[in-house]
Each structure stands twice: as structure tokens, then as C-alpha cells.
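Quick one, structure for this:
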Amino acid sequence: MARPDSSRPRAPENEREACPCGGLAFADCCGRYLEHGDIPPTAEALMRSRYTAFVRHDAPYLLDTWAARTRPAALDFADAPQWLGLQVKAHVQHDDTHAEVEFVARYKVGGRAHRLHERSRFERSNDGRWRYIDGDLFE
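As a prediction, this is how the structure comes out:
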């Protein structure tokens, strides 16, 4: 079921456009989660959908997929970077409810290119949904 929040960004005009996460077409990739309410089946799928949500400034999706104990009260995209690409380096499934995803996300701020290299931690809650807990940044 799609989320009724009309304040979230719209999907690409052409649903066949490439998904920002580097996967398939948006409609066949993260669009299933952001637009149609499907549940990401793995921590990696959730991480990719969260990257796409950051690209699209989709705060409701990001907050909903964040573990309650570490979730911020709100997100501010006023000074948000321009996200350029995502590369997943590793996905480690520790057990049925805990996983880590290491990734590099490229972005620009003020015309300068940067990289965010993080190992994110995820947990699956009792409702079967994966949620982001936190992450460690690499230098």
C-alpha cells in the first residue's frame, strides 16, 4: 500500500529511469519501497532504498526506516549535498535479525566532490522490517 504523504518527492517522470541507487529502473528497484510500500527483504535493499530516499529528500521514508532508539526527531535537507552515486562494498548477514552493509556514496557540496564511506548496522524488528541503527565512517 502506498504511503499517503503528499509532501514526499515524486517518482521520476519516466518510471523506467534508472534508480539513483544504481540498480534497475526506479519502478523495479527502490520505487517498490518508496512509492508502493513494499518492504525491503534485506538490509542491503533497505540501505539502497534509503540512499534513494536521501537523493529524493524523502524524510518520511527515512524516518520510518530508522530504528526508534537512534532516529532523529526530524531531517533537514536545506544544505543537503548533491548525491552522485552509490557503490555497495559488502553485505554481511550476522543472523536473522542483524546485518551490516558497507558502502561508498559519492556527492558534491559547493562544487567539490566528496565520498562517504560507511559501514551501516541494521536490525530486523518483530514486524519483519529492517531498520537502520547507525554506522561507522571510514576515513
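
make it CA atoms for all contacts and neighbour counts henceforth
Noted.

Residues contacting stretch 87-101, please?
22, 43-44, 47, 102-105, 119-125 (C-alpha atoms under 8 Å, 6 or more residues apart in numbering).

compare with the first, here's sequence two:
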Amino acid sequence: MPQPLPSRPCPCGRTGVAQKPLPFAGCCGRYLDHFDTAPAPDAESLMRSRYTAFVAERADYLLATWHASHRPASIEFDPGVKWLGLEVRSHRRLDATHAEVEFVARQKPAGGPAVRLHERSRFIHEDGRWYYVDGDIQ
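Below you'll find the predicted structure:
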């Protein structure tokens, strides 16, 4: 799947001033394209960038942002999946190193009906960056 265009709206749906969609380059693109030097500043931004990485099929970013305690050896993408949108329901910082994000991501598998993934995800802050740990499907 091709990378989103820098000036196009970011797949994560984050908006800025006047509720206008942020461009990919000014939103999740800076984290995906510069992982080593631009870590996501909070758990919500990391979760949004991980959604965008699923849209762009960026396994490298997904694996790099997955905490080592739960990181899979590899990620396979289902062919023909169309991502339909992301809704962040809540973002809670639990303490200095832990946070939760509740979200709903919608997708349409090739040849099948649209589905919703509703998850409460857990994140940890280590060595100056946030990592996805795991989540509970709602």
C-alpha cells in the first residue's frame, strides 16, 4: 500500500484549528517517517500513528512501537482491507509511565462487510518514548 501523501489529510482523522483535518506530514507522518528522532509525545498520538501505520501497511513502525514484552515476531496485513476511520473515545494518563486509550477503528475486508474494532489499549513510557503494550477488545 502506498504511503499517504504529505499534504493529504492524515488517515487518523486528527483535526487542528477550526476542526480542519491535519495533513499527514504535520500529523502522524512525522512519527512514521522519523521514528528515531520524533517519538510520539503521548499515548493518544502513538495510538493514532499506529492506526495510520496499519492504513499504510508499515510493519516496521508497528513493530518498533510495540513494547518488547508483547511484540510479535512479525505482522501480516490482510490483502484488500480498506480502513474507514478512527474514533478516539478517551485518553487517560494513569501515572507518569502508563496510559490508556479507548478507540474504535473501522475497516472493510476485501469481499466482506465492514467491521469495527473497539479496544481499550494500554501504553507504557520508557526511555523517552511511548509503546503500545496490549489491549482489551470491547
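
Pull out the buried residues from the contacts of stretch 87-101 of structure 1.
Neighbour-count burial within the contacts of stretch 87-101 of structure 1 applies to 22, 43-44, 47, 102-105, 119-124; the criterion is 16 or more other C-alpha atoms under 10 Å.

Let's have these in CSV, adding secondary structure and distance to residue 88 of structure 1.
CSV is the format used below for those (DSSP: H, G, I helix; E, B strand; the rest coil; distance: C-alpha to C-alpha, whole Å):
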residue, secondary structure, distance to residue 88 of structure 1
22, coil, 10
43, helix, 12
44, helix, 8
47, helix, 9
102, strand, 6
103, strand, 4
104, strand, 6
105, strand, 9
119, strand, 10
120, strand, 11
121, strand, 14
122, strand, 15
123, strand, 18
124, strand, 20
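
distance of the residue at the greatest distance from the centre of structure 2 from residue 1 of structure 2?
Largest separation from the mean C-alpha position in structure 2: residue 111, at 24.4 Å (C-alpha atoms, centre = their mean). Distance, residue 111 of structure 2 to residue 1 of structure 2, using C-alpha to C-alpha, to the nearest Å: 18 Å.

Next: residue 102 of structure 2.
Counting by C-alpha to C-alpha, the gap from residue 102 of structure 2 to residue 1 of structure 2 is 26 Å.

same question, residue 78 of structure 2
Distance from residue 78 of structure 2 to residue 1 of structure 2, by C-alpha to C-alpha: 11 Å.

repeat for residue 61 of structure 2
14 Å.

Who has more neighbours out of the two?
More crowded of residue 61 of structure 2 and residue 1, by other C-alpha atoms under 10 Å: residue 61, with 19 against 10.

Secondary structure element for the equivalent of that one over in structure 1, which one?
When structure 1 is aligned by TM-score structural alignment, residue 61 of structure 2 is paired with residue 61. Taking DSSP states H and E as the definition, residue 61 of structure 1 sits inside helix 59-64.

ok, the most centrally placed residue in structure 1 - contacts?
Geometric centre of structure 1, nearest residue: residue 50, 0.9 Å, by C-alpha atoms, centre = their mean. Residue 50 of structure 1 makes contact with 61-62, 65 under the criterion C-alpha under 8 Å, 6+ apart.
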